[in-house]
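> return atomic coordinates for the entry below.
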Amino acid sequence: MNENSAFTDPYDSLAALFRALSHPARLAILEVLREGEACVCHIETLLGLRQAYVSQQLMLLRQSRLVSMRRQGWNVFYYISDPRVFEVLDQARAMLPAPLPPLPRTPASQCTCPKCRIAPQMQ
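Below is the predicted model:
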């Protein structure tokens, strides 16, 4: 054990959390999930990102235990594992010199998941 490991080891998990939060696409995905659970196709449609890219970012968020998933038939829905992550994001956002623009909230017209098929009927 080197002399620095006694200091750095306790901070490894904290650094891993910040690494998970250090990507713009992952931050945008977390903001989508702030509104509630969503499937990959819904996130993909809202953010204008490719399905494979969204899935890759969700995998990293799952590995860091920031999001969890549930299956419903063929669909996989993702949700926030620990809502305290929003406290971290809100504090970081408060440190910015200007507010971030809001994410699009338009209906996911191309999304065919059960949640999106039901949503237009409810309006």
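
> CA atoms for contacts and neighbours, from now on please.
Noted.

> quick one, helices of this protein?
Under the criterion DSSP state H, helices of the chain are mapped to 5-8, 12-20, 24-34, 40-47, 51-63, 85-94, 114-122.

> ok, and what's touching the second one?
For helix 12-20, contacts defined as CA atoms under 8 Å, 6 or more residues apart in numbering pick out R26, L60, L61, S64.

> would you mark the buried spots in it?
L17, A20 (16 or more other CA atoms under 10 Å).

> so A119 versus V88, what's the distance?
Computed as CA to CA, to the nearest Å, the A119 to V88 distance reads 30 Å.

> residue contacts, the residue nearest to the spatial centre of the chain?
With distances taken as CA atoms, centre = their mean, L30 lies nearest the centre of the chain, 2.7 Å away. Counting by CA under 8 Å, 6+ apart, L30 touches I80.

> ok, it to P83 distance?
Taking CA to CA, one finds L30 at 10 Å from P83.

> what does F7 give?
29 Å.

> I have a second one here; can you model it like the first so I can compare?
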Amino acid sequence: MSTPLYQLKAEFFKTLGHPARIRVLELLSEREHAVAEMLPEVGIEPAHLSQQLAVLRRANLVVTRKEGSNVYYSLTSPHVAELLRVARTILSGVLSNQAELLADLRSSPGERGRSA
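Down below sits the predicted model:
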């Protein structure tokens, strides 16, 4: 019996569920990077970055190539970068709606001075 698609999707999104992994994918959406280049951008310890990169490799979201002593990472598919762009668009809309709601709450004259 095969794994249901919704379960595979949930596992996929769990893989994306760490800020360091998202940051790595954002960087790799721009171009390939060596590990040393990513360290200051991601802001975590080298061993932790290595662990996060291993998670992304196991999920087949990134691939590596070695050049001399450097290991370079890149995305396996441009669709990963597209997914990050779509997530940004969704979040922008959500935050915009929340900002509008907050502005409405602050400007409601009947609600001023009342406790919530």
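
> mind checking the TM-score on these two?
Here the TM-score for the pair of chains, by TM-score structural alignment, normalised by the length of the second structure, is 0.72; 93 aligned residues with a CA RMSD of 1.8 Å.

> thinking again about what came up before, just name the most buried of the helices of the first structure.
For the helices of the first structure, the largest average neighbour count (mean count of other CA atoms under 10 Å) is found in helix 40-47, namely a mean of 21.

> residue in the first structure matching F13 of the second structure?
In the first structure, F13 of the second structure lines up with F18, judged by TM-score structural alignment.

> now swap in V55 of the second structure and tell me
V55 of the second structure maps onto L60 in the first structure, by TM-score structural alignment.

> what about the nearest residue to its match once chain neighbours are set aside, distance to L58 of the first structure?
For L60 of the first structure, ignoring the flanking residues on the chain, the nearest one in space by CA to CA, 6 or more residues apart in numbering is A20 at 7.0 Å. To L58 of the first structure, A20 of the first structure is 10 Å away according to CA to CA.

> could you pull up the residues touching the nearest residue to Q57 of the first structure once chain neighbours are set aside?
Nearest non-adjacent residue to Q57 of the first structure, counting by CA to CA, 6+ apart: R26, 6.0 Å away. By CA under 8 Å, 6+ apart, the contact set of R26 of the first structure is A20, Q57, L58, L61.

> what sits against the nearest residue to the last one once chain neighbours are set aside?
Going back to what we said before, that points to L61 of the first structure. Distances taken as CA to CA, 6+ apart put V67 closest to L61 of the first structure, at 5.7 Å, once the chain neighbours are dropped. Counting by CA under 8 Å, 6+ apart, V67 of the first structure touches L58, L61, Y78, Y79, I80, S81, D82.

> make it 7 Å
Neighbour list for V67 of the first structure: L61, Y78, Y79, I80, S81 [criterion: CA atoms under 7 Å, 6 or more residues apart in numbering].

> swap in R50 of the first structure?
Taking CA under 7 Å, 6+ apart as the test, what R50 of the first structure contacts is E44.

> mind checking what it lines up with in the second structure?
R50 of the first structure maps onto E45 in the second structure, by TM-score structural alignment.
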